[in-house]
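Participant: Sequence and predicted structure below; questions after.
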Amino acid sequence: MCGRYAATKDPAALAAEFDALDATEDHAPATDYNVAPTKDVVAVVQRHPRDDEGEPDPSTTVRSLRVMRWGLIPSWAKNMSIGARMINARAETAATTSAFRTSVAKRRCLVPADGWYEWKRDGKVKQPFFMTRPDGHSIAMAGLWTVWRDPAHEDAPRVVSAAVLTTDAVGQLSEIHDRMPKLLTPDLWEAWLDPDIEDVTELLATPPSPELVSSLELRPVSTKVNNVRNNGPELLEREEDKADLTLFDE
């Protein structure tokens, strides 16, 4: 699963990394070492640009950074509180689940992150780990997004929200938790984001890249991350004395 992650890069850096336009304007969230559900996050989308009358141009697409609320609020929801329970969508069932199936076909995104946190249980103790790329590149979590308006108010503003897709953990990650975010390598970004592709069954079924997973650093970190009020670079610092050094021994 994915319930917390870190996002510390500014929009300009993300725009360059994901070959996208920065459309966050002045709404981009601040550097966040402890991103939690219902917070605003940056996502990458690819859409047909619209003219002054709102008509899309089918001949081209534009990839851009957008700000979304983490926790997908289905268009049919009576209120936005349901979003707090929909931060993740299972890749195996999202295409047939009422809350996510339209987004699977028409509104897919990437959620950039420095890495994500997961907790390994050892008896009554839960040790947090931070999964990240040692080379400093962002990881791209496959996501879904949608637009919701409060049905009780005709002039209610749009709320754009997103969920992170998860899949079975593989390789060394399965030693910590049985689920992981669905990570997409750059060669898959175009197909995943293409708004004209509705059938992504093959992409949903594609397992995480073994090379990417094996390259990840699984870093034991402080339990300070357990409290969402804690937010600073110290959350990412390695705490070697907390690690089970035999965790991945054959």
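Facilitator: Good, I have the coordinates. Residues are numbered from 1 along each chain as shown.

Participant: only C-alpha atoms for contact and neighbour calcs from this point on.
Facilitator: Fine.

Participant: So for this structure, which residue is the most central one in space?
Facilitator: Geometric centre of the chain, nearest residue: residue 111, 3.8 Å, by C-alpha atoms, centre = their mean.

Participant: Okay, one more to line up with it:
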Amino acid sequence: MCGRLNIIADPLAQLVSETLGIEFWTTTNHDVRPTQSLSVVSASSNHSFEQTALGWGVQPAWSSKLLINAKSETVASKSTFKYGFAHSPVVVPCSGWYEWSTQQGVKQKFLFEGQSPVLYMAGVVVDGNVVTLTRSPTEQCSHYHHRMPLILHHDQITPWVLGTIDERAHLLNVLPDEEFIISNAEPPAKPSAQMSLF
């Protein structure tokens, strides 16, 4: 799930900068794919926010596939992800994400957007790259896919990125407090069969 992102730099960069008090920038890309660079928000050495550019997805030595997602239910305990959860949490600001869903017998691509121009996806850093987190879907999203990104409200970014492990753990089951705007999108090539979507 969530194997493509939509990023619209204006007004996303300005809103993230204003919300988090940093100079955040990114470039518009309506079809961000795994292995491409993402602008993420992480903790700096002086325990404040900073922007970092990281590749999306990691391929551990034990896996033949690229891992781009980690389940929120197991991210704190699975050996591949638990260090990143404990020490390197990040948020990935984006404008939306895409899902493929079969509707009336036809496979279609749908764009999921928030009521605000910015969505904050929870992620963790693994081997110098970012892995985004997924959770069970809301009722609205369950009609399209059995998983969805772990979306944080802007006031949950501080406890996620700068907080304690317990504060992060409390956010692993957080539900979005708003409905998403869901629209049809042009289908690009199908996600690679070599990609593992946790």
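Facilitator: It's in. Keep in mind that what you see is a predicted model, and the values were worked out from it rather than measured.

Participant: What residue in the second structure is paired with the residue nearest to the centre of the first structure?
Facilitator: The alignment partner of residue 111 of the first structure in the second structure, by TM-score structural alignment, is residue 92.

Participant: Confirm its match sits in a strand?
Facilitator: Yes. Residue 92 of the second structure forms part of a strand when assessed by DSSP: H, G, I helix; E, B strand; the rest coil.

Participant: ok, which stretches of the first structure are strands?
Facilitator: Applying DSSP state E to the first structure gives strands spanning 5-7, 21-22, 32-35, 40-47, 62-70, 88-90, 108-113, 115-122, 125-132, 139-148, 159-168, 179-181, 217-220.

Participant: Go through stretch 93-108 of the first structure and flag the buried ones.
Facilitator: Across stretch 93-108 of the first structure, burial judged by 16 or more other C-alpha atoms under 10 Å covers 94, 95, 99, 100, 102, 103, 104, 105, 106, 107, 108.

Participant: Give me the subset of these lying in helices.
Facilitator: Counted as lying in helices by DSSP state H, out of those, are 102, 103, 104, 105, 106.

Participant: mind checking how far the first one is from residue 20 of the first structure?
Facilitator: For residue 102 of the first structure, the distance to residue 20 of the first structure equals 24 Å [C-alpha to C-alpha, to the nearest Å].

Participant: go on, the third one?
Facilitator: If you measure residue 104 of the first structure against residue 20 of the first structure using C-alpha to C-alpha, the figure is 21 Å.

Participant: List the residues that contact the aligned residue in the second structure for residue 91 of the first structure.
Facilitator: In the second structure, the residue paired with residue 91 of the first structure is residue 72, using TM-score structural alignment. Counting by C-alpha atoms under 8 Å, 6 or more residues apart in numbering, residue 72 of the second structure touches 133, 134, 135, 150, 172, 173.

Participant: Once you drop chain neighbours, what's closest to residue 212 of the first structure?
Facilitator: residue 185 (7.8 Å; C-alpha to C-alpha, 6 or more residues apart in numbering).

Participant: What is the aligned counterpart of that neighbour in the second structure?
Facilitator: Residue 185 of the first structure maps onto residue 153 in the second structure, by TM-score structural alignment.

Participant: if we can go back for a sec, wait, isn't the residue nearest to residue 212 of the first structure in contact with residue 142?
Facilitator: No. Counting by C-alpha atoms under 8 Å, residue 185 of the first structure sits too far from residue 142 to count as a contact (9.9 Å).

Participant: Spit out the contact partners of residue 9 of the first structure.
Facilitator: Taking C-alpha under 8 Å, 6+ apart, we find residue 9 of the first structure in contact with 31, 114.

Participant: doesn't residue 120 make contact with the match of residue 185 of the first structure?
Facilitator: Yes. Using C-alpha under 8 Å, residue 153 of the second structure makes contact with residue 120 at a distance of 7.0 Å.

Participant: The two: which has the busier surroundings?
Facilitator: Neighbour count, other C-alpha atoms under 10 Å: between residue 153 of the second structure and residue 120, residue 120 has more, with 24 against 15.

Participant: what residue of the first structure takes the place of the more buried one?
Facilitator: Residue 120 of the second structure maps onto residue 140 in the first structure, with residues paired by TM-score structural alignment.

Participant: what's the answer for residue 30 of the second structure, then?
Facilitator: Under the alignment (TM-score structural alignment), residue 30 of the second structure pairs with residue 33 of the first structure.

Participant: number of nearby residues for residue 124 of the first structure?
Facilitator: 6.

Participant: Check the one 10 residues further on too.
Facilitator: Neighbour count for residue 134 of the first structure, taken as other C-alpha under 10 Å: 12.

Participant: how near is the closest residue to it other than its chain neighbours to residue 173 of the first structure?
Facilitator: Distances taken as C-alpha to C-alpha, 6+ apart put residue 217 closest to residue 134 of the first structure, at 6.2 Å, once the chain neighbours are dropped. As judged by C-alpha to C-alpha, residue 217 of the first structure and residue 173 of the first structure stand 10 Å apart.

Participant: Please apply the same query to residue 8 of the first structure.
Facilitator: Distance from residue 8 of the first structure to residue 173 of the first structure, by C-alpha to C-alpha: 23 Å.

Participant: what do you get for residue 225 of the first structure?
Facilitator: Distance, residue 225 of the first structure to residue 173 of the first structure, using C-alpha to C-alpha: 19 Å.

Participant: Same question for residue 200 of the first structure.
Facilitator: Per C-alpha to C-alpha, residue 200 of the first structure is found 25 Å from residue 173 of the first structure.

Participant: Which one's more surrounded, the two?
Facilitator: Neighbours were counted for residue 200 of the first structure and for residue 173 using other C-alpha under 10 Å; residue 173 has more, 20 against 15.
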